[in-house]
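> pasting the structure only:
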């Protein structure tokens, strides 16, 4: 019922606008329009739902500690665990959604839906179930490709063109939130070209206010023709009506590579870049120019071999203009490893060219879901830092954020995994004990300031402490 509320509001708004238009005073004149709109939603859903699947995963976590002498109580606990779970571990189940893109059993979903899964079960619309295997997965775009072995040809989704989306168009999200199969919610395209702050991907996302909840991940975002324009991926849990979907054009490109090789190869140059502001352009003798500013060149990288330097301004990549950071990242990532590329640069106000051979971007480190980690009242799990490391970093103390819940007080305030907390309300954090002591005495509901060390630089963050 909650999913119907936004749709009812939208329908009321439609009727109000119709009533305000010329001739809107005649209700009978507007009824056919409302009926047509309603039928468009119904037709879109009926067209897509047969190709939407439920994905159930099982992840096993070992429970046994180090081997060695066991007390009588521990032996009893081990026996009970073995009775409850034959594999001697803890089973965790999770749910997600997916879409059938091949009638022979090819299914697209989110990478995070099947992350670390030991077992994947796909349930079709007719409630038949199949075990699935992972053909390939790409964490940078959060896309995974699965295959099942059905006994018949399966219905497939109809694919749209996400490059033609316009803000304000209707959007229909289909999935299995909280295990409620084939749930439909309605909204609009709120924005395009968004980036996900929780992912290092350079791909752009669709923002929608169609309700996306846990379990919707991997399901389709539809237009009113029933065409898939995106794959639902995430939501902002701290807000309302802010969900994201991966554009279907991006999904198709990744799907092709995963189906071909099981992985995605991306180009890498080995440069650090930043936006070229007007002030920076003028200070580097490039007033009025567009491009990106190189602030770092990694040793033994393609950029270093090609002669790039810090302070260079890249204005073109293989003849195509560089308009900004995201565009340049896309251009480099889309280049095939081993290919030679030409960069047009500005150096001390002079135009010149540099050639480099693109290397392959390292795959991101495997992401192990930290679902069992106990979080403190700030939504953090912190670890101590060895004294030797502290001396090498030239800091006196601190704790490292190993896990940060984005919806927790600290996560909403901007604290990220990998941050080192140095001070809380100007009080030094010398270690874990000091951190816990400071947290325990902070007044509930009050603003706090935190000094963090992030990527070699320090910054202050402020957020409100959790209420008791």
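Everything's here; your move. No experiment lies behind these values; they were computed from the predicted model shown.

> drop to CA atoms for contacts and neighbour counts, all remaining ones
OK.

> who's in contact with stretch 244-261?
108, 135-138, 141, 143-145, 159-163, 203-208, 221, 228-235, 263-264 (C-alpha atoms under 8 Å, 6 or more residues apart in numbering).

> same thing but at 7 Å, please
Contacts made with stretch 244-261 from outside it, assessed by C-alpha atoms under 7 Å, 6 or more residues apart in numbering, are listed as 135-137, 143, 145, 161-162, 205-208, 228-235, 263-264.

> In this structure, where's the longest strand?
The residue-count maximum for a strand in the chain (DSSP state E) belongs to strand 89-102.

> Check which helices and strands the helix or strand just after that strand is in contact with.
Counting by DSSP states H and E, the element after strand 89-102 in chain order, helix or strand, is strand 106-109. Judged by 3 or more C-alpha pairs under 7 Å, 6 or more residues apart in numbering; DSSP states H and E, the packing partners of strand 106-109 are strand 89-102, strand 143-147.

> Second structure follows, compare the two:
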């Protein structure tokens, strides 16, 4: 019934589209006699030249590159499920799912795409395509099924490298430097959507440097509108010269199918990862041992900065490189080796690209004064190790009516000192300061910044607070200075800094 309705709708759409084409396409016209003796013009379609730079056909390009593109079938370990990276925006997850596990306890399988980058059978694909693999089979464009092994993979960028068993000679393609790619350039995707080997689609580069297309802090994605679907994961995106400018990795899709919003890992990013895997078998990144957050205009103003560039240190890992260098919680990292830091993502990428053991100079802002520290980088631990070391979010405390807070009218909230039970819940020391928020005015600036009852204020204006009066004093000082009040908050959203307007009396 669904298919029948869809076909009727399609027919109606095509009929309406046909009328529109007749009205608006520039056709040559000749005379035609209509009923009633009126004279019309005979419609003679003329050829229309493509826009400047556009090919009449992509056939030659696709014929040249298709032999280098492979389909990948992965049988996963028993008990495994098709992986879905965490932290994706809504609508992205569907692209990462392979075929569901077969009934009766059979091992789950997933499908993806990949491409040869040398004649000896080295293949590039996505990490999520081969994650949990027990057996990997690639199918070439001429229909051969060949087993392949994992050389290495990198979850952080979603790039993996395979090599076929037994060697051979294969047609291959090469990475291009995606830095020259511009919005509006043509792009051709070849892959294995829904198991349909060798499917080619075309479109344009819709945007570059997308940072909100996935969970990776190390990838600024290309956005393309060439239709890609499940199974295109790991396949190449080509320019008109047949060079790989991206590795297809994700789509935004409310329905699970293509809606013209796809994302590819830029070739220069992917190639750097591939070369390190081929050289070392794995990817290593520099690490300084801090958690950081970005700056907005309010945070920058509360810190006395002229603009919102830099990275705010939220916490420092004990015994890590940053702790050894003397970095403190609340510092703002302004530059790395003399080059300005644009934001927290810029710092993450530049530290990650640095060599393990390298010493870096960091210019930081602390309490309004600038200073320089030197940190010796270590190897970044795995995502699993970092996740295991994260402090679990505290549970929401029950705020008894008998424990009302002291109103802070300029902040639009009420607070009370911490009890010993509060300190235990938030994993604070027995003598740690802090104020528990007992209520928040829904119309306040604090509420718009997701501060909630049950959160704890650890610092105000860069100083620890223990009493409501200390908080009020910090708010008065910020108001006198004509800037928002910088608060360090601990709660369900994790530990973070927030700048709150205190202009109201």
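Alright, I've got the coordinates. Keep in mind that what you see is a predicted model, and the values were worked out from it rather than measured.

> ok so, going back, buried stuff in the longest strand of structure 1?
Within strand 89-102 of structure 1, the residues that qualify as buried by neighbour count (16 or more other C-alpha atoms under 10 Å) are 89, 90, 94, 95, 96, 97, 98, 99, 100, 101, 102.

> What of stretch 296-312 of structure 1?
By neighbour count with 16+ other C-alpha under 10 Å, stretch 296-312 of structure 1 contains the buried residues 296-298, 301-306, 308-309, 311-312.

> chain center to it, what's the gap?
Stretch 296-312 of structure 1 has its average C-alpha position 30 Å from the chain's average C-alpha position, going by C-alpha atoms, centre = their mean, to the nearest Å.

> so it aligns onto which residues of structure 2?
Under TM-score structural alignment, the alignment places stretch 296-312 of structure 1 onto residues 315-331 of structure 2.

> what's in contact with that stretch?
Contacts with stretch 315-331 of structure 2, where a contact means C-alpha under 7 Å, 6+ apart, come from 288-291, 312-314, 364-366, 373-378.

> what do you get if the cut-off is 8 Å, keeping everything else the same?
Contacts of stretch 315-331 of structure 2 from elsewhere in the structure, counted by C-alpha under 8 Å, 6+ apart, are 287-292, 312-314, 364-366, 373-378, 462.

> Buried subset of those residues, written for PyMOL?
Selection of buried members from these for PyMOL, criterion 16+ other C-alpha under 10 Å:
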select buried, resi 287+288+289+290+291+292+312+313+314+364+365+366+374+375+376+377+378+462
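
> Could you check how far the residue most central in space within structure 1 is from residue 191 of structure 1?
A centroid search over structure 1 (C-alpha atoms, centre = their mean) returns residue 199, at 4.8 Å, as the residue closest to the centre. Here the criterion is C-alpha to C-alpha, to the nearest Å. By it, residue 199 of structure 1 lies 18 Å from residue 191 of structure 1.

> In structure 1, which residues correspond to stretch 291-300 of structure 2?
Stretch 291-300 of structure 2 lines up with residues 272-281 of structure 1 when matched by TM-score structural alignment.

> Revised request: answer the last question for stretch 368-378 of structure 2.
The alignment of stretch 368-378 of structure 2 onto structure 1 (TM-score structural alignment) covers residues 349-359.
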